[in-house]
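In: Predicted model follows, preceded by the sequence.
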Amino acid sequence: MHNMSDIIERYLKQLLEEAQDNAVEIKRAHIAEKFDCVPSQLNYVIKTRFTNEHGYSIESKRGGGGYIRISKVETNSQSAFIQHLLELIGDQISQANAFRILDGLYENNLITDREKKMIVQTIHRDTLQIEIPYRDIIRANILKRILAVIHYS
């Protein structure tokens, strides 16, 4: 049995697939009611599974007429997606954000599950046993080199 976060994620991704413009607007209360969960559960799913690193853009408006707009970053251009990820990485990157980028690469079929696992171990804090910010700088450099290989392969 999948947990509620997995179910909500799958539902939102299905809505995005069915959307004509790679974007969907949802009302937090409606989704919470549909899945009989608290609105914060939806916030958690969006915050952790629909990030820039995963290839999504989020826009929200609070209040009575508020909404959450989830847009899929255009990934039919591998080059544009990799450029987007390079901008997110910058000069340094935390382990959590690096793992999100790897999730995005995997979800967009740019790396295999095995490759993802190998990269995770390579950039993990237990492997890069040096002080922050140097660890985050080295992690960013490793990811940028990996993206270059993906881009030019």
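Out: Thanks, I have the structure now. Small disclaimer: the values here were computed from a predicted structure and weren't measured. Numbering: from 1, shown residues only.
In: Please make it C-alpha for all contacts and neighbour counts, starting now.
Out: Fine.
In: Could you give the number of residues near residue 143?
Out: 23 (other Cα atoms under 10 Å).
In: Ok, residue 152 next?
Out: By the measure other Cα under 10 Å, the count of residues near residue 152 is 7.
In: go on, residue 37?
Out: Residue 37 has 15 neighbouring residues, counting by other Cα under 10 Å.
In: How about the one 10 residues further on?
Out: Residues lying near residue 47 (other Cα under 10 Å) number 12.
In: same check, this time on the one 3 residues further on
Out: Residue 50 has 22 neighbours, counted by other Cα under 10 Å.
In: In space, what's closest to the residue positioned nearest the centre of the chain - neighbours in sequence excluded?
Out: Residue closest to the mean C-alpha point of the chain, counted by Cα atoms, centre = their mean, is residue 54 at 2.0 Å. Nearest non-adjacent residue to residue 54, counting by Cα to Cα, 6 or more residues apart in numbering: residue 104, 3.9 Å away.
In: ok, second structure coming up, stack it against the first:
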Amino acid sequence: MTGQNISDIIEAYLKQILAEQQQIEINRSDIAAQFNCVPSQINYVIKTRFNEQQGYWVESKRGGGGYIRIEKLQSTDLDEYLTRLLELVGTQITEQDLQMFLQQLYDNQLLTKREAQIMAIMGEHKTLNVSNQEAEETLRANLLIALLNSLRYKRS
């Protein structure tokens, strides 16, 4: 695990459990104790690595009997799934958010690794070469929207 930080390790642990189960329920303090970190580290991992853009639904209840429930979202209908992703894109998107979307498309076998890498390169700041951040994020969103729409329809 050389080169991995505690967030990477916690993420890998939770994803390993989610690979075996559709949903998990964890106690933030128990996981923090298991990894010898502060509970806020668990919050950070959940917030940044288990959100809707990455294909997860998170529900939490605070207090003594509190829990964090993480569920891997699955869509039985490809069109419904792509429509949901399109709604999440909005009109602007950061480079980091683009990476999350591409990872989700790869994980769901809608893109090959090579296709995801090419799209990531196309959405990089240095590739877009736009001086205005708002315009850059709009352009990146337009590229992702075009990609998602192209996945809806087969071309001959």
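Out: Arrived safely. What you see is a predicted model, and the numbers here were worked out from it, not measured in a lab.
In: just to revisit the earlier point, is the residue nearest to the centre of structure 1 in contact with residue 98, as I believe?
Out: No: Residue 54 of structure 1 is not in contact with residue 98 according to Cα atoms under 8 Å; the separation is 10.4 Å.
In: Run through the strands of structure 1 in chain order.
Out: Assigned by DSSP state E, structure 1 shows strands spanning 23-26, 56-61, 67-72.
In: The shortest one aligns to what range in structure 2?
Out: What it means is strand 23-26 of structure 1. Aligning strand 23-26 of structure 1 against structure 2 (TM-score structural alignment) gives residues 23-26.
In: Give me the mean deviation of that stretch from structure 1.
Out: Superposed on structure 1, stretch 23-26 of structure 2 shows a mean distance to its aligned partners of 1.6 Å (mean Cα distance after the TM-score superposition for structure 1).
In: Quick one: residues in contact with that stretch.
Out: With Cα atoms under 8 Å, 6 or more residues apart in numbering as the test, stretch 23-26 of structure 2 has contacts from 17, 18, 67, 68, 69, 70, 71, 72.
In: where do the helices sit along structure 2?
Out: Here structure 2 has its helices, by DSSP state H, at 6-20, 28-34, 39-49, 78-89, 95-107, 113-122, 125-128, 133-152.
In: which strands and helices sit next to the longest one?
Out: Pointing back at helix 133-152 of structure 2 there. helix 78-89, helix 95-107 (3 or more Cα pairs under 8 Å, 6 or more residues apart in numbering; DSSP states H and E).
In: once aligned to structure 1, how far is the first one on average?
Out: Right, helix 78-89 of structure 2. Mean deviation for helix 78-89 of structure 2: 1.3 Å (mean Cα distance after the TM-score superposition for structure 1).
In: That helix: how far from the chain's middle?
Out: Relative to the chain's own centre, helix 78-89 of structure 2 is displaced by 14 Å; criterion: Cα atoms, centre = their mean, to the nearest Å.
In: How about that helix, which residues are buried there?
Out: By neighbour count on 16 or more other Cα atoms under 10 Å, the buried set for helix 78-89 of structure 2 is 82, 85, 86, 89.
In: and these, which two are the farthest apart?
Out: Distance extremes for the buried residues of helix 78-89 of structure 2: the farthest pair is 82 and 89 at 10.6 Å, using Cα to Cα.
In: circling back to that earlier point, aligned counterpart of the residue nearest to the centre of structure 1 in structure 2, please.
Out: By TM-score structural alignment, residue 54 of structure 1 lines up with residue 54 in structure 2.
In: what sits against the residue nearest to the centre of structure 1?
Out: Counting by Cα under 8 Å, 6+ apart, residue 54 of structure 1 has contacts 100, 101, 103, 104, 105, 107.
In: and with 10 Å instead?
Out: Going by Cα atoms under 10 Å, 6 or more residues apart in numbering, residue 54 of structure 1 touches 48, 72-73, 85, 97, 99-108.
In: Show me which of the residues you listed is closest to residue 33 of structure 1.
Out: Using Cα to Cα, these come closest to residue 33 of structure 1 at residue 48, 20.5 Å.
In: Make CSV out of the helices and strands packed on helix 133-152 of structure 2 and add distance to residue 126 of structure 2.
Out: What follows is these, written out as CSV (distance: least, Cα to Cα, whole Å):
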stretch, distance to residue 126 of structure 2
helix 78-89, 21
helix 95-107, 11
